[in-house]
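> Model the structure of this input:
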Amino acid sequence: MSNSTRDLLLRLAPSIYGPTILFTLGAYAMLPIVPVIAVSQGAGLGLSGVIASAVVVGRLLGNLPASWLVSRSGERIAMLIASAVAFAGALGVALAPSLAVLGASVFVIGFAEATFGLARHSLMTTRVPVSFRARALSLIGGSHRFGRFAGPFLAAGLLGLTGAQEAPVWAFVVCLALTALLVGFAPDPERLLSDRPPGGPASTGPVPAPGSSGVIGAIRVGREPLLRIGGSAAILSGLRSVKDVLLPLWGVSIGLDATGVALVVGIAGTIDFALFYVSGQVMDRFGRLWAALPATVAMALSFLLLATTHDLPGAVWWLVGCSVVIGIGNGLSSGILLTLGADLAPRGNPAPYLAAWRTLTDFGGAAAPLAVSAIAAVSLPLASTVTGVLAVLGAAGFARWIPRYVPRMRSDPGRGPDPDPDPEPPAPRTPSGA
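Got it, this is the predicted structure:
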């Protein structure tokens, strides 16, 4: 990494990466406690699960309205508004007088999280030079992973110290207040990114035609890559969610206790987190395909192999080995969804297209684990096989469509990779040119 790239990424830490860590840390400290709060207010297990899932529904439904807000108010203001709305939602969770208010508050938090994520994605898409776009976005993926990893530990520590089940919720409130302070008073990321070092333009997507503003217009302009690469990206998003459901279920099914299950999941998560920046380096140096394809192939092979090991004498060690490979695959794909969305978004006003992109990938992340869980109720090996086949389809889609729709990166010593200047989708290429 050049000094100018490193310096710019460090300067973005207070305004982009710091708020991402704080928002995610607080959210994942609170979310595991939501079912506990619901049960304490009289909800059954089924209803408590529905209330906890309201955050996913909020994320899905929040992306499209968020594009309107980002396009009209700007990314920084949208991030501040999202932080304020999430703050109100967190207060609602902490003080909820009824299950209806609790569910609505969790939904509002998911809605605000979609706005915060879209604003941050749009800002990086329009202003970060493409030569180190993947590294910049993989750092966002790493920041998010750190928050998801550390949040439950923060919640456990607070519960141990205070004994109050609302303590993690108040921790989220504090994290949101700090997030808003950073976004509001840290150096303006729009100003920092407007003075870009050499390394190519900050947008490589098509130029939108007149009258094509808004989500519908953006989809009309870029519908083919959205459906083709976006479909594969939705599968990858689904694989990430499925592993969080299937691996613990598999561990319980083969006789592991809670500690053993937590250890297996923790090993996979640690490897995943450790590789997040490697993903960005690979994408910027060799092309997007060389992160997306190995990641999906690794997960495909792991799930297909896992399906054959349930009744073997060394089933635990097979689970550990497959979990490690899945963690490697997930780590190598860190930031790939953000990066592909940024690559494909139209120039000038990417927010509407990114809203459609994020809705599609979020849908994959929400629908896949529900489908696999339903299959797992019948047969865990069958669920793992279906997941592996899904990963194969995702890998095939990436191999076929990334070389066609994502500009080829050409290495130029002293400058870094530059995008193909042709704004139209290039002709099909071999994966080596991705």
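> Could you use CA atoms for every contact and neighbour count after this?
Noted.
> Could you measure from the closest residue in space to W170 that isn't next to it in sequence over to A180?
Closest residue in space to W170, ignoring its immediate chain neighbours: A94 at 7.0 Å, by C-alpha to C-alpha, 6 or more residues apart in numbering. Using C-alpha to C-alpha, to the nearest Å, we find A94 at a distance of 19 Å from A180.
> One more: A366?
Counting by C-alpha to C-alpha, the separation of A366 from A180 is 28 Å.
> again with A356
Taking C-alpha to C-alpha, one finds A356 at 26 Å from A180.
> now swap in G341 and tell me
The value you get for G341 to A180, if C-alpha to C-alpha is used, is 26 Å.
> Look at the two and report which has more neighbours.
Neighbours per residue (other C-alpha atoms under 10 Å) separate G341 from A180, with G341 holding more: 27 against 22.
> Pull up the distance across stretch 87-104, start to finish.
End-to-end distance of stretch 87-104 (C-alpha to C-alpha): 13 Å.
> Show me what counts as buried in that stretch.
87-94, 96, 99, 102-104 (16 or more other C-alpha atoms under 10 Å).
> Quick check: next helix or strand after the helix or strand where P248 lies?
Assigned by DSSP states H and E, P248 belongs to helix 223-253. Once helix 223-253 ends, the next helix or strand along the chain (criterion: DSSP H and E) is helix 258-274.
> Could you point out the helix or strand that follows that next one?
Downstream of helix 258-274 (by DSSP H and E), the next one is helix 276-286.
> Isn't A29 up against P152?
Yes. With contact defined as C-alpha atoms under 8 Å, A29 counts as touching P152 (4.8 Å).
> quick revisit: quick one: the residue nearest to W170 and V57, what's the gap?
A94 sits 20 Å away from V57, going by C-alpha to C-alpha.
> Alongside the first, I'd like the structure of this one:
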Amino acid sequence: MSSMCNHDEHAVVRCRMYRYGTRICYRLTVMLSVFCGAMSPAVAQEPGWEDGATHEVGGLQIVLSKPRLMHRSQGFLWFPSMYHLGGERLFVVASTYADQAQNVTPGVVLFSKDGGWTWSQPIDNSYGEMAIPRPDGSTLLLSYYLRLQSPDRATGQVWRIPRDQEHIEAIRDELFVSGWPRKIGPLDADLGNPRAEWKLASFVFNGQSVLAKDGRIHLATLYGRFAGTKRYSLVLAESADGLQWTIRAVIADETCELVGQEGPCESALVRLKDGRLFCVFRLDSSVDFGHCFSDDDGKTWTEPRNLKGTHSVQPSLSVSETGKLLLSGGRPGLFIWINRRGDAVGWEKIDLARHHNQWVEDEPILKAVAAFDSNTSSYTEVRWLDDQRFLVVYDRLANGWHAIPADSHATNSLWVVRGRVK
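I've put the predicted structure just below:
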């Protein structure tokens, strides 16, 4: 993570190029657990989430839990990404460095094995956003930044989370991306002030991965600037092993006519229930998201259109077992949008910042805008656990984009809310 956006004194426009008793009671508990498990596995595993508020959206009743604290720190702690490992297991990656280009990108990883109710102690690891599930049950985490090797080749690092384990390890195999339709270059100086000796490439891995229809090829998004351009482009890459990537298509480039000085950049990608790929992307801070569809597995894409009523910094998408769509994001604000039909047409929203403030009075999100003193980055991640339950994570900032003073007792924090369809 690091900033790939221009900043001025009035706005923060981050595109991140820049964690009893007795025996009889015991027997009764076991019997009830077995019975309830046979009737409803999800209920049997349900921990003590406290219901917060119920929202009527899209003909559904959505019950949001009271927010739960995941982790807090006096250092930077923001821009969370969340990944579902299957069942009740998840992990979250968060950045722990300032929003600017870095040669080394520190972050933390946190694991949950009970559907997000509790989280492990943070594990220090380099920050990355793109997770790739492997056939053996392990998961790869790709580095955010890439190193420029040539105008047609960039390389990066990879970490591995073994199956059913709560640790992460670096692997020796190198990540590389080639087959670019146009030349790429070094990360521009106006995008977080990178040093030339770092050799950071002008594109980064960002967003979500999906499998191609054959179930074998991974598809993932990158964004950045092609050599000689001053606006972002969004591309789709393919890989059989999660290590060797080739650009499959340009989703939307710097010529995109939608409003937004930055251009198509941070994105989210899912496969709809009708088989099409659906990609939502940022165009700038405080403007509507853009979106495109593909009906040929990402080889070609529809003309970019605005996804009206949704905005603005990095989106997150999740599709349920029956096709219901969730989208999260914000700036201004912090929101969840729901599309019950699963066709990506028509969205109804829940105000997540307002929900947070209703229950966390001591640490409110009073400012969620493009400003250096905002109480949240408005970067979120949403994931369905099954067809009835989902999680959304977000950050709360005590001192905006600035470091917390050493003599302060304030902290930055990560929060999680569980959603349930009644």
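> What TM-score do the two superposed chains give?
TM-score for the superposed chains, counting by TM-score structural alignment, normalised by the length of structure 2: 0.24, backed by 168 aligned residues with a C-alpha RMSD of 7.1 Å.
> distance of the closest residue to E75 of structure 1 other than its chain neighbours from L95 of structure 1?
Distances taken as C-alpha to C-alpha, 6+ apart place A119 nearest to E75 of structure 1, at 4.7 Å, with adjacent residues excluded. The gap separating A119 of structure 1 from L95 of structure 1 is 29 Å, by C-alpha to C-alpha.
> can you tell me the helix or strand for the residue nearest to the spatial centre of structure 1?
In structure 1, the centroid-proximal residue (C-alpha atoms, centre = their mean) is G141; its distance is 6.5 Å. Element membership for G141 of structure 1 (DSSP H and E) is helix 133-162.
> Which elements pack onto that helix?
Under the contact criterion of 3 or more C-alpha pairs under 8 Å, 6 or more residues apart in numbering; DSSP states H and E, helix 133-162 of structure 1 touches helix 18-30, helix 99-127, helix 167-185, helix 258-274, helix 276-286, helix 336-344.
> of the ones you listed, which approaches M299 of structure 1 most closely?
helix 258-274 (12.0 Å; C-alpha to C-alpha).
> residues of the closest one that come out buried?
So helix 258-274 of structure 1, judged by 16+ other C-alpha under 10 Å, has buried residues V261, V264, V265, G266, A268, G269, T270, I271, D272, F273, A274.
> Can you check what angle separates it from helix 223-253?
Angle, helix 258-274 of structure 1 to helix 223-253, by axes from the mean of the first three to the mean of the last three C-alpha atoms, to 10 degrees: 150 degrees.
> Which elements pack onto helix 258-274 of structure 1?
Here helix 258-274 of structure 1 touches helix 133-162, helix 223-253, helix 315-332, going by 3+ C-alpha pairs under 8 Å, 6+ apart.
> rerun at 7 Å
Helix 258-274 of structure 1 sits against helix 133-162, helix 315-332, with contacts defined as 3 or more C-alpha pairs under 7 Å, 6 or more residues apart in numbering; DSSP states H and E.
> what sits up against it?
With contact meaning C-alpha atoms under 7 Å, 6 or more residues apart in numbering, helix 258-274 of structure 1 is reached by G142, R145, F146, P248, G251, V320, S323, V324, G327, I328, N330, G331.
> okay, now the fourth one: neighbour count?
In this case it means P248 of structure 1. When neighbours are counted by other C-alpha under 10 Å, P248 of structure 1 registers 17.
> Could you pull up the contacting residues of it?
With C-alpha under 7 Å, 6+ apart, P248 of structure 1 has these contacts: V261.
> and if we set it to 10 Å?
P248 of structure 1 makes contact with L256, A258, G260, V261, A262, V264, V265, according to C-alpha atoms under 10 Å, 6 or more residues apart in numbering.
> Then the last one?
By C-alpha under 10 Å, 6+ apart, the contact set of G331 of structure 1 is 138, 141-142, 145, 268-279, 291, 295, 325.
> Which two among the contacts of helix 258-274 of structure 1 are spaced furthest apart?
The distance between the two most remote of the contacts of helix 258-274 of structure 1 (C-alpha to C-alpha) is 26.3 Å, for G142 and G251.
> Would you agree V204 of structure 2 is in contact with A237?
No. If you go by C-alpha atoms under 10 Å, V204 of structure 2 and A237 don't touch, sitting 11.5 Å apart.
> Touching both of the two, which residues are there?
Joint contacts of V204 of structure 2 and A237 (C-alpha under 10 Å, 6+ apart) are T221, L222.
> The two - which one has more neighbours?
V204 (33 against 24).
> Doesn't the more buried one belong to a strand?
Yes. Using DSSP: H, G, I helix; E, B strand; the rest coil, the assignment for V204 of structure 2 is a strand.
> Now do the helix or strand hosting A396 of structure 1: which elements does it pack against?
According to DSSP H and E, A396 of structure 1 maps onto helix 380-405. Judged by 3 or more C-alpha pairs under 10 Å, 6 or more residues apart in numbering; DSSP states H and E, the packing partners of helix 380-405 of structure 1 are helix 223-253, helix 289-306, helix 336-344, helix 351-376.
> Tell me which other helices or strands the third one touches.
If I follow you right, that is helix 336-344 of structure 1. Checking 3+ C-alpha pairs under 10 Å, 6+ apart, helix 336-344 of structure 1 ends up next to helix 99-127, helix 133-162, helix 223-253, helix 276-286, helix 289-306, helix 351-376, helix 380-405.
> 8 Å instead?
Looks like helix 336-344 of structure 1 contacts helix 99-127, helix 133-162, helix 223-253, helix 351-376 (3+ C-alpha pairs under 8 Å, 6+ apart).
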